[in-house]
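# Sequence plus predicted model, see below.
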Amino acid sequence: MISITTLGIKALPNIISISRLLICIGFVFYGNIPATVGQSLILFVAAATDLFDGWLARKLNATSHLGAILDTWSDKAFALLLIVKLTISNNLPISLLLLITIQYLMLPIVGWIYWKRFSRFPVPNSLTKIAAFAAYMTVFVGVTFADKFITVLLGLLIVLLNFAHIATRLFAKST
């Protein structure tokens, strides 16, 4: 069996990123909408690990390209899987799910374009963090309270923030 001591303490941030994704997958299959208090608390803690894993990686001097990719994709998958759950439970229109999915699929393409222009990958900026926060708020409010109107409004906010994020990357000047 593989343990943290086998992998080394520096693997802990990546393990946290992966655990966020596993918690989300479990909720998609076994969670309720509206979520129970316990389920909401678990999702809140899982979302909070998004802040913790990056901080821990920097603190342990364990940042890596793999860790950055794991963190980014765990964040997107966490939000997207919960948005799928909201769509299946009829709390979010499928058109909004498709729009958000298309935007998330565009992000690697935009990153590649940025890399071709500047020979480096884009560093997350304030807009990136605001868009991620909006995604977490959308799924948390939608899953916890099952209020379709507020969930749709927050979902539209995700769409607007993601379009702004994509535009800032496509039209960026080297810094």
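Thanks, I have it.

# Please count neighbours and contacts with C-alpha atoms only from this point.
Fine.

# and residue 53, what is it in contact with?
Neighbour list for residue 53: 12-14, 16-17, 71 [criterion: Cα atoms under 8 Å, 6 or more residues apart in numbering].

# In CSV: the residues you listed, plus secondary structure, neighbour count and distance to residue 93.
Below are the contacts of residue 53 laid out as CSV (DSSP: H, G, I helix; E, B strand; the rest coil; neighbours: other Cα atoms under 10 Å; distance: Cα to Cα, whole Å):
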residue, secondary structure, neighbour count, distance to residue 93
12, helix, 18, 37
13, helix, 26, 34
14, helix, 23, 33
16, helix, 21, 31
17, helix, 26, 28
71, helix, 25, 27
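
# put this beside the first:
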Amino acid sequence: MTDALTPADGARVWTLPNLLSGLRLLGVPLFLYLVLGPEADAAALAVLVVSGVTDFLDGYLARRLDQQSALGQVLDPVADRLYILAVVVGLAMRDVIPWWLAVSLPLRDALMWGLVPLLRTRGYSSLPVHFLGKAATFNLLYAFPLLLLGDGDGTVATLAQVFGWAFAFWGVGLYWWAGILYAWQVRRLLQTMPRLPASATG
């Protein structure tokens, strides 16, 4: 949902896409409870599947129903990042994935947050989401359910682990590639756009 918004679009709150994004956010603590509490992996897997479906639907419906909103442009990426953070922490604490993987993704997000003050000096709060970032999120949201499913024995678990790690490696690589590209775009913006007065950025 990166199209330009009209003032009326920006004021929208109670839209179907926003409700779906809110539903996804409610699933974050539920997933952590299921994985770390009763270790109900089947239910946790269902939460991830629902999250993936609603991730697709909120963007599709926003365009289809012409219900883009400023709130939606914030909720969608925030929900993506919170899910990724919750999943990597939960799976690392269960020893399903190594801690280097769990740390590498939030570290990239910390880099992105560190660029926000620089953007604000040029009058921006963010830049449009790049295709690489969406592709990375797509890979990661497929990888983690498969890795969770692979935390067991048997042929299905083995296949899930193989495909899960394939998606995970691609996802991590694309996630960092998108972050580096974003940082490069910020650098170009700082070189080409005049700095705003301090009163305008404060």
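Received it, and whenever you're ready, just let me know what you need. Because the structure is a prediction, the values reported are computed rather than measured.

# one step back: and the contacts of residue 53 of structure 1 as a markdown table, adding distance to residue 170 of structure 1?
Shown next, in a markdown table, are the contacts of residue 53 of structure 1 (distance: Cα to Cα, whole Å):
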| residue | distance to residue 170 of structure 1 |
| --- | --- |
| 12 | 34 |
| 13 | 30 |
| 14 | 29 |
| 16 | 31 |
| 17 | 28 |
| 71 | 22 |
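
# Can you tell me what residue 169 of structure 1 aligns to in structure 2?
Applying TM-score structural alignment, one finds that residue 169 of structure 1 aligns to residue 182 in structure 2.

# Report the contact partners of its match.
Residue 182 of structure 2 touches 112, 127, 130, counting by Cα under 8 Å, 6+ apart.

# so what's residue 103 of structure 1 closest to, chain neighbours aside?
residue 162 (6.7 Å; Cα to Cα, 6 or more residues apart in numbering).

# What helix or strand is that neighbour located in?
helix 148-170 (DSSP states H and E).

# check contacts around the residue most central in space within structure 1.
Geometric centre of structure 1, nearest residue: residue 75, 2.2 Å, by Cα atoms, centre = their mean. Neighbour list for residue 75 of structure 1: 21, 50, 132 [criterion: Cα under 8 Å, 6+ apart].

# For residue 106 of structure 1, see how far away it is.
Using Cα to Cα, to the nearest Å, residue 75 of structure 1 is found at 15 Å from residue 106 of structure 1.

# which of the contacts of residue 182 of structure 2 still touch in structure 1?
Counting by both residues aligned by TM-score structural alignment, their matches' Cα atoms under 8 Å, the contacts of residue 182 of structure 2 that remain in contact in structure 1 are residue 127.
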